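In: What shape does this take:
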Amino acid sequence: MSDLFAAARLDQYAPRPLADRMRPQHLSEVVGQDHLVGSDGALSRLIESGSLGSLVFWGPPGTGKTTVARLLAGETKLHFEQISAIFSGVSDLKKLFEAARARRSMGQGTLLFVDEIHRFNRAQLDAFLPVMEDGTITLVGATTENPSFELNAALLSRARVMIFRALDEAAIAQLLARAEEIEGRKLPLDEEARASLARMADGDGRAALTLAEEVWRSAKPGEVFDAAQLQEIVQRRAPIYDKGQEGHYNLISALHKTIRGSDPDAALYYLARMLDAGEDRLFIARRLVRAAIEDIGIADPQALVVANAAKDAFDFLGSPEGELALAQAAVYLATAPKSNAVYTAFKAATRVAKEHGSLMPPKTILNAPTRLMKGEGYGAGYRYDHDEPDAFSGQDFWPEKLGRQTFYRPTGRGLEARITERLARWAELREERRAEDRSARRGSRAAKD
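Out: The predicted structure is shown next:
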């Protein structure tokens, strides 16, 4: 029945969203992707060469991936087929491939557009490989997730990745101006509200047009909204942020690196974005603890105490009050002196421990709970440091086959500046104690002679 309606073109009278009515008819009408479809764009060059090849479109929602795929089919005279990985399985793919083979035998190529291609499992992705290789289909897959993580290497080796960028405010403004032309009326927004709407779209062209439709529906004749009224009407679109996917890791990485880079304002910004998007607060707290250990260390040992206290405070208070504790910890860590000396020392010590195996410590520092062990020299000659001058014996604690190693090299920042002085003093004392021991051994041998 739906086919009959389509044949009669009755569907043209059905209501259609503004974004659908504004779908570009030519690549030149696509906004915000000049690096791909501009006169010197990557896709424009492929079209001019006459050889498209399989592609993966990677970018945020509402940036034109589906539209460009459809237009590419028209530009290259390929039959266009579109499926969604969410609703399709291997049996659906087989039918599509058989139809594509039939078309190919009659001289017609097929561009198969797969939306959300990252939703396919490995076996489903592998099904594309033979039909991509023999030219049965030209695959164009679209994904909002990083293809390096979500698609297998075999498919990526046969396709070129094209990156779609989030639309900037200029591109959003261009879309809104075109919408006003189509609607034949101005958006009832003052200048500040118009700029606010562009920001709310968060780089998503479809979202911008949906918001514009909501504004038109809400406005009474002659009414013009300011920014505050706009937020009241559209209830502000939630930030794009998938806690299980790339956005999650991008922002937590940004938070950690701004702390490491001693920029408290940037740290607060990324923290606020994560909190606003509903990120697990304890996930954030764990990363703050990690930053305290990894990037501040003994330069300010209080940093770890503050980070742990922030976690406990959030546990105790919950949202939203406990979030201030996380903010306080982020600022403390960002403004603390930085050192990864313990972090790098521990990695070096771990590497040496693995390389050299189970070396026996010097018998001097081993316990001797039995007579046999005492007879073997366990614990013989051990000097209790608290009884030594400066509470420092200067004994050699290293396995004989390994010799003394230096892993921990403190910085001159924060508390580690004092530790550097202390270690230098102990190094001097160690040499003095060794010289004393050598002198004592020579005196002992002389007395025996």
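
In: drop to CA atoms for contacts and neighbour counts, all remaining ones
Out: Will do.

In: And the strands in the stretch 151-300 of the chain?
Out: Applying DSSP state E, counting those that start in this stretch to the stretch 151-300 of the chain gives strands spanning 160-163.

In: one more, for comparison:
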Amino acid sequence: MADLFADELPATAPETPREDAPLADRLRPQNLPEIIGQEHLTGPEGAIGRMVAAGRLSSMILWGPPGTGKTSIARLLADAVGMRFTAVSAVFSGVADLKKAFAEADVAARAGQRTLLFVDEIHRFNRAQQDGFLPFVERGTVTLVGATTENPSFALNAALLSRAQVLILHRLDAAALAVLLTRAEELEGPLPLTADAREALVASADGDGRFLLNQAETLYAARIPEPLDPAGLGKFLQRRVAVYDKDRDGHYNLISALHKSLRGSDPQAALYYLARMLTAGEEPLYVLRRLTRFASEDIGLADPQALIQCLAAKDTYEFLGSPEGELAIVQACLYCATAPKSNAAYKAQKAAWASAKETGSLMPPANILNAPTKLMKDIGYGAGYSYDHNDDTGFSGDNYWPEGMAPQSYYEPVERGFERQVIERIAYWNKLRDKRNG
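Out: As a prediction, the model looks like this:
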């Protein structure tokens, strides 16, 4: 009986790909240590590394950009802890496929075999379909590993998120992508590229390992007789590749110069470095990501519209493409350069994160806890809560800090832009709080 069951429901270990399989498949990692760029998760101190060491997985959502290893991690996890692996894709699967997967997992569970259910593009399932996972996850019929490129906070049900740990995968950096190319060359031979073109190919992948290997496979298939320089590579691939005049550090030097020109409120210099990057072939979406980060890190609430301008520029560029959409990038760049600056939000995040790590076990005061049951009401949850809207000022002045922790001041707005008004609001609330607390 056991042999028959093993034939029907195998514990699917990573398969050896066919010789004619795509390069990305042939280079799929065969064990977790071969995963690159995600050591914060797969390393000994990472969440995945610790679970594997303990031999037991909890349900999880792998959130990260395309080509960062989500599918590979899921397959290798099952093998690492001896679980049966089964997969569905929210793009191609429906209710019938899910019912079949759950039924097979039930059969496996009765035979003492745990199932890891991998759901690719899980955010594409609608709310009702996501709710369908809950009873099987709660009973332990399956350990759910979902993969998504979308923010789980918006794309997934709260009930599902409460039963799964969200693990964030990083976009692959240049060093990780270079390792991928080295592995490809060990298998297929040297790429027909000059050293500069190789660097340009890595930069053009924009953190996507699968895309990089697909581009490399295109180059191998063409059997190019002489190595291509960066300009030749861009022409061959019909895609922008960054071509910097000086050295391979040009990519990082120019983005640093752009960022510091923006921070220094010099729109002319910022526009110059933006032009240097885009005319060199830098990927516009990479520049837009850096502008968006700048809007939060160096402007923040001094001008909340900066973040909106950057996101609107991203949408506009994706809608129009090049070259028309690049004007929207210019607009966002100029807006950021001329906006009032504040890193108060950035500093507040750092301070709050450090404080949370130090005091993460402290219970919030009982008066601000929700009390959905009679028992919770009986033990004091929600007792004495002051509903701010019942006060004429719309402000109760309550203490919201855990017992044993003094109120902290993480966010210190500056006397610039909109944050000048924020300072006035905080001062007003502090005055009311001091008055009501004697």
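
In: so Phe118 of structure 2 touches Ala87, yeah?
Out: Yes. Using C-alpha atoms under 8 Å, Phe118 of structure 2 makes contact with Ala87 at a distance of 4.6 Å.

In: These two - which one has more neighbours?
Out: Neighbour comparison, Phe118 of structure 2 and Ala87: the larger count goes to Phe118, with 26 against 21 (by other C-alpha atoms under 10 Å).

In: That one -> structure 1?
Out: Counting by TM-score structural alignment, Phe118 of structure 2 corresponds to Phe113 in structure 1.

In: that's a strand at its match, yeah?
Out: Yes. Using DSSP: H, G, I helix; E, B strand; the rest coil, the assignment for Phe113 of structure 1 is a strand.

In: what separates it from Leu151 of structure 1, distance-wise?
Out: In this view, Phe113 of structure 1 and Leu151 of structure 1 are 15 Å apart by C-alpha to C-alpha, to the nearest Å.

In: same question, Arg371 of structure 1
Out: 65 Å.

In: More neighbours: those two, which one.
Out: Taking neighbours as other C-alpha under 10 Å, Arg371 of structure 1 and Leu151 compare with Leu151 leading, 20 against 10.

In: ok, and the closest non-adjacent residue to that one?
Out: Distance criterion C-alpha to C-alpha, 6 or more residues apart in numbering; nearest residue to Leu151 of structure 1, sequence neighbours excluded, is His118 at 6.1 Å.

In: quick one: the one you found and Glu145 touch, right?
Out: Yes. Using C-alpha under 8 Å, His118 of structure 1 is in contact with Glu145, at 7.1 Å.

In: Onto which residues of structure 2 does stretch 186-199 of structure 1 map?
Out: Counterpart in structure 2 of stretch 186-199 of structure 1, with TM-score structural alignment as the criterion, is residues 190-203.

In: For that stretch, list every residue counted as buried.
Out: Within stretch 190-203 of structure 2, the residues that qualify as buried are 191-193, 196-203, counting by 16 or more other C-alpha atoms under 10 Å.

In: which residue in structure 1 lines up with Val179 of structure 2?
Out: For Val179 of structure 2, the residue aligned by TM-score structural alignment is Gln174.

In: Which strand or helix spans the residue nearest to that match when sequence neighbours are not counted?
Out: Spatial nearest neighbour of Gln174 of structure 1, excluding adjacent residues (C-alpha to C-alpha, 6+ apart): Val31 at 7.6 Å. Following DSSP states H and E, one finds Val31 of structure 1 outside all helices and strands.

In: What residues does the equivalent of Arg21 of structure 1 over in structure 2 make contact with?
Out: Arg21 of structure 1 maps onto Arg26 in structure 2, with residues paired by TM-score structural alignment. Shown in contact with Arg26 of structure 2 (C-alpha atoms under 8 Å, 6 or more residues apart in numbering): 16-19.

In: and the aligned residue in structure 2 for the residue nearest to Gln174 of structure 1, how far is that from Ala197 of structure 2?
Out: Alignment note: Val31 of structure 1 maps to Ile36 in structure 2; criterion TM-score structural alignment. Distance, Ile36 of structure 2 to Ala197 of structure 2, by C-alpha to C-alpha: 22 Å.
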